[in-house]
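Q: sequence and predicted model, in that order:
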Amino acid sequence: MTIMSNDHVYNAIIIGAGYSGLGQGAQFARDGIDNFLILEKEDQLGGVWRDNTYPGAACDTQSVIYCFSYFLHLGVSRMYAGREELLGYLNALADEYGLKDYLRTGQHVTSAVWDETDKVWALTTKEGTRYRSRALVPAWGQLGTPNIPNFPGLSTFEGISFHSAEWRHDVDLTGKRVGSIGAAASAVQYVPEVAEVASHLSVFQRSANYILPRNQQVFTEEELASFQRNPETYRQLRKSIHNEREAGFERTRRQTDAAAEGMRLAREHLENHIQDPVLREKFTPDYDFGCKRILRSDDFYPTFNRENVSLVTEGIERITPRGIVTRDGVEHEFDVLVFGTGFQSQAFQAGMEIIGRDGVSLDERWGNAPEAYLGMSVDGFPNMFILYGPNTNLNHHSIVAMIEAQNRYIRQGVDYLGADEQNVLDVTPSTLRTFNVQIQDELSKSAYSSDCSSWYKNEDGKVINNWSGTVAEYHALAAELNLADYGIIGDAEVAAELDLAGYGAS
């Protein structure tokens, strides 16, 4: 492989061109930082909205809060937008802020190594290109690496199989016997679509989910015209939904009245659509509300009233050439298997090797318990800021609200690094330790820590994906880059001279 070296040192290199990476680029552009790149391994931007093309793919958060506050999605057609509209929004964001000038597609970064002498990150791509940057901004996300469990006999299946995030559009499901392994966030969207064409669809559910109605709202032409003519009407709707979702955080606290209300609403939604008492029981969760991701769907439950749709709750024993054998000994025959089995949500590095100070890899530093100060900074990995990193996921609100706070914080860090080539930001171990102890204590009181199997927790039961509080609480913590958190004391005057908003020193 020929290595092409780029000796130019960038102020920042962002890895990934989804919501968080493009949001960071837009924040840089808005604040006059132009010496940066966005490296994307695929041939176009979009992140999960580029990759997830399955039938029915849509956002399960209201669209009016699933956009950046400075670039409203005024043309959105409905409250829960589909995949095409969200991808269109990201392209419009990139066009508005000229991000395509900074975007390099087909650049799969495989390693990033901290250079202590030059105080830069040295990046190498699979394609053989090297880059150097003062700041490293990984924007991998938490739900980008498809996960297919290693079922016994998986390789023997003679039909067609694929993960929902790698949908085979060349496979016509019309008249086919289809098995969906999984019944969670992606499945509740594609199952109703597949049921319309399959001769029979069997949905394999490991555990039931709490599902609330979406109550989809399609905006009228008059409403859309009002959004465009007077964006304040959109902002007022956005504020109302923001407040409603923030108040919904109480539902994630264990054994609260709000959680009981959430359970009641989910049970009511189930009972409104499923009359069969046996099927109702199979769809009723046996764990605390909020322990798993809360789903929203108007058409998932009604799908199971169709004669060509079955729910299978017996565990999967093995996969055979003809289909699936469940633990009760029954063989279910299929032409196509769809794996709605989620993602490697704790693979925060997306297979990339990151080497920090003293040759320590991020894998070694983390083990099976990823942690980062504010979800962004890891001790021993200077000038690295992770977007949508450990303990920043939400179950009650839009992740874009978290990303926007991170984008502003990281811009402050890049400003500080750009002021002097000797400046380094390496969060102190005590800062990270204190932060992590506090949020883990708070998480212990939440439904996320209760007794269920969820992608929020590692194998030891530690919640490593979710944030412990509200969006407002996170914004308050991430509002200012405090140099003391990075062991830098007495630079307040320097920060003032640089006129860099947000710096503080104790």
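A: Right, received. Where do you want to start?

Q: when you work out contacts or count neighbours from here on, use the C-alpha atoms and nothing else.
A: Noted.

Q: next one: the longest strand seen in the chain to chain centre, how far?
A: Ranked by number of residues, the top strand in the chain under DSSP state E is strand 4-15. The chain centroid and the centroid of strand 4-15 are separated by 26 Å under Cα atoms, centre = their mean, to the nearest Å.

Q: now do that strand: everything it contacts.
A: 21, 24-25, 35-40, 109, 120, 128-140, 414, 417-418 (Cα atoms under 8 Å, 6 or more residues apart in numbering).

Q: here comes the other one, which I'd like you to weigh against the first:
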Amino acid sequence: MTQHVDHLVVGAGFAGLAAAIKLDEGGEHDFLVIEKGGDVGGTWRDNTYPGAACDVPSQLYSYSFAPNPDWSMSFSPQPEIQAYIQRVARESGTLDRFRFGVELLEATWREAEQHWAVRTSDGDYTATTLVSGAGGLSEPQLPDIEGIEEFAGATFHSARWDSGVDLTGKRVAVIGTGASAIQIVPELAKVAGHLDVYQRTAPWVIPRNDRTYTAVERFAFHHLPGLQRLYRTAIYWGRECYVPAFTKEPRLAAPAKALALANIRRAISDPELRAKVTPDYRIGCKRILISNAYYPALAADHVELVTDRIARVTPTGVVTADGTEREIDVLVVATGFHTTDQPIAHRIHGRGGRSLGETWARQGMSAYKGTTVHGFPNYFQIVGPNVGLGHSSMVFMIESQVAYVTDAIATMRRDRYAALEPSAAAQQRWTDDVQERMEGTVWSAGGCASWYLDEHGNNTTLWPRATFTFRRQTAAFDVAAYDVQGPRADTDGATTTPEEIPA
């Protein structure tokens, strides 16, 4: 039997939970959140590797409508963030409309019925709107290395950590030197008998200015909520000061570069190792990482940084291009996620049956305001194309998008629209503007290859402006940019085509 809901939300991380809460607050109570995992949390549920922590201060990396006075540190570890999300979910009164262990298999827009037909691992649904909160950092990307499937020891991705494997005294290899790897490596170095770290590109790593909140501060957060808002505001504007260095004038990043180079000098005395870990591209081109422990771990006697290309993996070790084989017991893969080729996009079929994955493969990832896509009526994507950040909190962007989505749904109900989608012209103007602004940014002209770029060479991941600009542009639903279908109060099933959008 097929069940109908007004709104079907996919994913129960920060995005899906925020959508549920704000739908409920807006009077849209007939919704369902499906989540293939067993709990809320998304990224913070799945990434349980040793050392997992946020690289944005938690006062900002949290919902504005649900402050947490109990953060123990300025950069909170994974268990605290997951516990925070669980608490917000419990207190929201929406968990009765969450279904865990349910995976989206296929969603197809039915033009005649003006709704989405959705197949899941636990039954079929129809929904007036489909909201994806699956996120861009949810599907691990495995490296294409010859023989990796034949390795006889334990192998796991950083986002699928196997805590049942005892690493004490083992020979361990880590492939990758990104944000997860630099948190994992120092922890593994504490227990492994020998650790090999395979680096393709050296990251820029600045010090992690972390600290434990004092008892006085935590008391004040509980009893003087205005003080916590002040902390959050100060952190927000401090982070926004980074934007010009990324987007306008890369030379403004000179202080960050100096910090990163000093970070290397403090921890590493060996000239050869220093050379290996010093990037040869402009800082900011790839994600800037933060750690006080990564370089000291690499300098340890039982840790080797390997920069030769990996040729293949054997049942007992890793072979590099120079023919050297390093024997290992455990292989840890920290090679990131599918961000510009999201697997869920191939399961969502819009008008005419074409999947979102096919559409984006042909023209590159594109969405109006990072949220809606021409040809996919009543579909909303949280953390869509060009919504990502390299400097600040994604929760801020998520809240901005959720406000836009809930206003769109309120508009549909008020004006009796059965369906809406951005016009092709509006979406193209938005995309052209974003890509034009991307030219000259450090991400496009910084001399590196990164996961920000798609197969067409376009940065379809990051937002190239200040975050307050994005919030302003998503503050209210702009129906003039949309093709809408009735019924409406003053028409009978008519289609309205938008006029030119004002600049």
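A: Here it is on my side, so go on. Please read all numbers here as calculations on a predicted model, not as lab measurements.

Q: buried subset of the contacts of strand 4-15 of structure 1?
A: 21, 24-25, 35-40, 109, 120, 129-140, 414, 417-418 (16 or more other Cα atoms under 10 Å).

Q: please point out which parts of the longest strand of structure 1 sit buried.
A: V9, Y10, N11, A12, I13, I14, I15.

Q: the last one matches what in structure 2?
A: Aligned against structure 2 by TM-score structural alignment, I15 of structure 1 finds its counterpart in V10.

Q: in the stretch 51-200 of structure 1, what residue spans correspond to helices?
A: Counting by DSSP state H, counting those that start in this stretch, one finds helices in the stretch 51-200 of structure 1 at the ranges 83-96, 187-195.

Q: I'd like the ones you listed as a markdown table, with distance to L311 of structure 1 and mean neighbour count appended.
A: Shown next, in a markdown table, are the helices of the stretch 51-200 of structure 1 (distance: least, Cα to Cα, whole Å; neighbours: other Cα atoms under 10 Å):
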| stretch | distance to L311 of structure 1 | mean neighbour count |
| --- | --- | --- |
| helix 83-96 | 27 | 18 |
| helix 187-195 | 11 | 23 |
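
Q: redo the ones you listed as JSON lines? Include distance to M263 of structure 1.
A: Shown next, in JSON lines, are those (distance: least, Cα to Cα, whole Å):
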{"stretch": "helix 83-96", "distance to M263 of structure 1": "29"}
{"stretch": "helix 187-195", "distance to M263 of structure 1": "18"}
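
Q: what about G375 of structure 2, how many neighbours?
A: 22 (other Cα atoms under 10 Å).

Q: for W121 of structure 1, same thing?
A: 29.

Q: repeat that for Q381 of structure 2.
A: By other Cα under 10 Å, the residues close to Q381 of structure 2 number 24.

Q: kindly report the same for the one 5 residues further on.
A: Here the neighbour count serves as a burial measure; for N386 of structure 2 (other Cα under 10 Å) it reads 23.

Q: ok, the one 5 residues further on next?
A: If you count neighbours by other Cα under 10 Å, H391 of structure 2 ends up with 18.

Q: so what's the alignment partner in structure 1 of it up against?
A: Under the alignment (TM-score structural alignment), H391 of structure 2 maps onto H396 of structure 1. H396 of structure 1 is in contact with R245, E246, G248, F249, T252, counting by Cα under 8 Å, 6+ apart.
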